[in-house]
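Trainee: no sequence on this one, just coordinates:
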């Protein structure tokens, strides 16, 4: 009788776990990994019907070495990992991508328009990225759509190695925080004093980069090599037109909660939504039944432990 109760509880738990998959087909679950990314959760997905809208479509592509890698199709950015968790409450969830850097190997000014996120489901994370410039006699800046800008300058040093633990404080490397709600910018690289003839050679670079990655990798970054891509964190939310088509948008439940983000994108007022499993639940809040209760799991465990413990005692 005891084992029948345990079996019944386990069966109920298994059914609750399977319910999360009812909103998407089994074929979508079979395609939820690509290369080194083992979990591509809904609302992202690979294949028709496996993602909430085009912004969340992922394609599995082979690089020049034939290795598969997941790519956000509309942005053409490689996905490094996806998080459904709301790390900073009331911010969007995140997707970590491989983002191109900008370099200039001449002594003249240059500029580059970056991948634009305007009117998309993504913004550059204010909390987890920073702007970095590397090189000798380098002034780099981010220029925004309203013509405002931020930037920093790095002067010369004989050292070839950047050490972030030295604060990247303006000697061959400089860094600054970015603005919140950032979705588009232009990168510029200029000599520190354009009136003077160039006295230095070598390439200069400027890029947005994930703060934690740069902190951990800083002591290994060599000034003599220009990185083509670095990790960048994007925050994401489902635009209201797509969110309102989801079954969870028309329900209220104790297991999960959703909230809206109102912001200006490309001079237009936009709303997107992020969901999370409430305290005591975990899983995927974008799927029907996607947040099974931690409490229920704990009850199953402790009941099993209580009934099985006498059989484990040996004298």
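Mentor: In hand now; what should we look at? Given the structure is predicted, the values throughout are model-derived calculations rather than measurements.
Trainee: please make it C-alpha for all contacts and neighbour counts, starting now.
Mentor: OK.
Trainee: which residues in this protein form helices?
Mentor: 2-19, 26-30, 211-217, 240-243, 294-312 (DSSP state H).
Trainee: can you put these in a markdown table and add distance to residue 199 and mean neighbour count?
Mentor: Formatted as a markdown table, the helices of the chain follow (distance: least, Cα to Cα, whole Å; neighbours: other Cα atoms under 10 Å):
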| stretch | distance to residue 199 | mean neighbour count |
| --- | --- | --- |
| helix 2-19 | 65 | 14 |
| helix 26-30 | 57 | 14 |
| helix 211-217 | 28 | 15 |
| helix 240-243 | 53 | 15 |
| helix 294-312 | 63 | 13 |
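Trainee: how about the ones you listed, which one is nearest residue 112?
Mentor: helix 211-217 (21.7 Å; Cα to Cα).
Trainee: chain center to the closest one: distance?
Mentor: Distance of helix 211-217 from the chain centroid (Cα atoms, centre = their mean, to the nearest Å) equals 15 Å.
Trainee: which strands or helices does that helix pack on?
Mentor: Packed against helix 211-217 by the contact rule (3 or more Cα pairs under 8 Å, 6 or more residues apart in numbering; DSSP states H and E) you find no helix or strand.
Trainee: try this one side by side with the last:
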């Protein structure tokens, strides 16, 4: 590379002076709007296929921009077809920044009810990668709904000393300078599903009392929810800062959502073939390609300018060459070589910096000592994982969760792996401690951790690949070809219980999983259960009985006692396991809709059915037909014990493992006797 740089510099010295400098005519300005069309409204630049006034200025009615006069005397651009204010059009990325409506409840001078946000039938959808669903309020369950079903949600809580009306406290906790987002205290957030075109938001109280019940009514506190830009509130006032009463610059806080009507969000768009009228012929200078996953039911297209060109790829001859003379090309070559060398050095130093920061030296030292029997080949390079996942291509995504995104990859030796990319940085010492412990776990019902990559800002974890998805998908999307039998349900329950028993009692130090749910239980090629996703797990000392933390988890599986006290014990994992056991019995989702009652917790509904002696009404019909009621009742009683509101009354995972084994033996003996009688 150094020789390449030297060669490039020599070429510059010898050849460049012999060529005339290019004139201004050699560098035409890139075209971004059609001739004769207005390009700006209220300081916002409008690029084709968007346009104003004359129909020739925009590709079709969906992309018409209306420049409206404001009450202050200025102007603002609006996407006329959807009546949404536009803040920026990013043509080469297929994005539009808009001001998105906010849903409010019990907020002064704000309407409590609001119509559904609907982009259906248009070439626009909410960007999954650039947005998040956010809710602000105390002790609330927030649901993101689309097409009549819940597609996401989150839970926000407040401690006893916090008050939603104490905005000074809230603003100190959540200012725009805090880039860590909100994670459950006063506000919560979650990612969006792909191709979301219509939605509304609902809010419920999560009562912090002894009953730990949820209600469809919302308390008198001001609460809000909306789809917002992934980086909000930092981006809210990028173009114009506002000042407070003291004349100081004011950085927006999460609590501002309650007082706003609109918040910044991002929508994606594409050109439809039926509307573009032979797209490729329209844009001969552009690189246009057909989208394999179109946003809509029509054939979608994206375009960009070729390398070395800039401008608007959606206009005929809209892409102009940046540099054209031979001397300039040689000059570019030298710059390119210099850039490659410098970039390689910067990347190498950055990888070394992250490796040290993430505890790589400590990990190497620990592995080289005799204290750990971990595999020596557990450190992966970033280059290897980028190649394995096709540079973390979105088509390789296996799943997304609160902790991060998991990608499918193939190593150079042909081994298929799952690579977990975290969203937020954790404590390095905790990460190393957890990694060392998990790398030593040898339990066939725990997903095996193969290694990690410490060359990135946030460490990457590499796990064995589990081919048959998760238990949630298997239960709720059963096929006639491979239905889940009673034997499989009982075996899966035993495998989960045994793995948790191992983590709680047989690992070198107790491990609390803290996020047991059916989506975190994977099924291998033989449909054996494997517990996954230890992102929220904690390792505690043998002497400790509980862990005091900020409440986090998945509602529907969350231990009510933990929610009230913020103290997580091994019995909190037991409660979550009880919900999974009920899922296996009923094939019902942990949160479901009941006619006339709204959302209901599966755990509370199951206990209610048992207390009213209506157990068989909720049990999966396949189970009722397949096995005797005595076996169903035995497992149901175990599940009920797990769901006790008082954690001390719940069994341990050791007791549950032995009890499930006993039930399975009784079933086998019963089947053997029946077969003997038939013969």
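Mentor: In hand now; what should we look at? Just so it is clear, the structure is predicted and the values come from calculations on it, not from any experiment.
Trainee: let me see the TM-score of these two.
Mentor: Overlay of the two chains. TM-score (TM-score structural alignment, normalised by the length of structure 1): 0.76; 278 aligned residues with a Cα RMSD of 3.3 Å.
Trainee: name the nearest residue to residue 103 of structure 1, ignoring sequence neighbours.
Mentor: The shortest distance from residue 103 of structure 1 to any non-neighbouring residue, by Cα to Cα, 6 or more residues apart in numbering, is to residue 205 (4.0 Å).
Trainee: aligned to the one you found, what sits in structure 2?
Mentor: Aligned counterpart of residue 205 of structure 1 in structure 2: residue 224 (TM-score structural alignment).
Trainee: surely that match is in contact with residue 102?
Mentor: Yes. Residue 224 of structure 2 lies in contact with residue 102 (Cα atoms under 8 Å); the separation is 6.9 Å.
Trainee: before we move on, the earlier item: burial count for the residue nearest to residue 103 of structure 1?
Mentor: The local packing of residue 205 of structure 1 (other Cα atoms under 10 Å) involves 26 other residues.
Trainee: hang on, it packs against residue 136?
Mentor: No. The criterion here is Cα under 8 Å, and residue 205 of structure 1 misses it with residue 136 at 9.8 Å.
Trainee: which parts of the stretch 451-600 of structure 2 are helices?
Mentor: 471-476, 486-501, 560-565, 570-586 (DSSP state H, counting those that start in this stretch).
Trainee: in structure 1, what range does the last one match?
Mentor: Aligned by TM-score structural alignment, helix 570-586 of structure 2 falls on no residue of structure 1.
Trainee: ok, back up a step: how about the helices of structure 1 in JSON lines, adding distance to residue 265 of structure 1?
Mentor: Listed next are the helices of structure 1 as JSON lines, based on distance: least, Cα to Cα, whole Å:
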{"stretch": "helix 2-19", "distance to residue 265 of structure 1": "36"}
{"stretch": "helix 26-30", "distance to residue 265 of structure 1": "31"}
{"stretch": "helix 211-217", "distance to residue 265 of structure 1": "24"}
{"stretch": "helix 240-243", "distance to residue 265 of structure 1": "14"}
{"stretch": "helix 294-312", "distance to residue 265 of structure 1": "38"}
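Trainee: out of those, nearest to residue 140 of structure 1?
Mentor: Here helix 211-217 is closest among those (Cα to Cα), at 17.4 Å.
Trainee: look up how far residue 225 of structure 1 lies from the aligned partner of residue 139 of structure 2 in structure 1.
Mentor: Superposed on structure 1 with TM-score structural alignment, residue 139 of structure 2 falls opposite residue 137. From residue 137 of structure 1 over to residue 225 of structure 1 the distance is 17 Å, taken as Cα to Cα, to the nearest Å.
Trainee: more neighbours: which of the two?
Mentor: residue 137 (25 against 12).
Trainee: could I get the helices of the stretch 451-600 of structure 2 as TSV with distance to residue 86 of structure 2 and mean neighbour count?
Mentor: Output for those, formatted as TSV (distance: least, Cα to Cα, whole Å; neighbours: other Cα under 10 Å):
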stretch	distance to residue 86 of structure 2	mean neighbour count
helix 471-476	39	18
helix 486-501	50	21
helix 560-565	41	19
helix 570-586	44	26
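Trainee: in a markdown table, list the ones you listed along with distance to residue 169 of structure 2.
Mentor: Formatted as a markdown table, the helices of the stretch 451-600 of structure 2 follow (distance: least, Cα to Cα, whole Å):
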| stretch | distance to residue 169 of structure 2 |
| --- | --- |
| helix 471-476 | 40 |
| helix 486-501 | 39 |
| helix 560-565 | 22 |
| helix 570-586 | 30 |
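Trainee: and the helices of structure 1: which comes nearest residue 55 of structure 1?
Mentor: Residue 55 of structure 1 lies closest to helix 240-243 among these, at 10.3 Å (Cα to Cα).
Trainee: what span of structure 2 is the closest one aligned with?
Mentor: Aligned by TM-score structural alignment, helix 240-243 of structure 1 falls on residues 273-276 of structure 2.
Trainee: just stretch 52-71 of structure 1 next, same as before
Mentor: Here stretch 52-71 of structure 1 aligns to structure 2 at residues 59-78, judged by TM-score structural alignment.
Trainee: now do the same end-to-end measure for the matching stretch.
Mentor: Separation of the first and last residues of stretch 59-78 of structure 2 by Cα to Cα is 16 Å.
Trainee: residues of it that come out buried?
Mentor: Neighbour-count burial for stretch 59-78 of structure 2 flags 59, 62, 63, 64, 65, 66, 67, 75, 76, 77, 78 (criterion: 16 or more other Cα atoms under 10 Å).
Trainee: ends of stretch 105-116 of structure 1, what's the gap?
Mentor: This stretch, stretch 105-116 of structure 1, spans 24 Å end to end (Cα to Cα).
Trainee: the stretch 501-650 of structure 2: strands as residue ranges?
Mentor: According to DSSP state E, counting those that start in this stretch, the stretch 501-650 of structure 2 carries its strands in the segments 511-512, 521-523, 529-531, 538-539, 546-548, 567-569, 591-594, 598-601.
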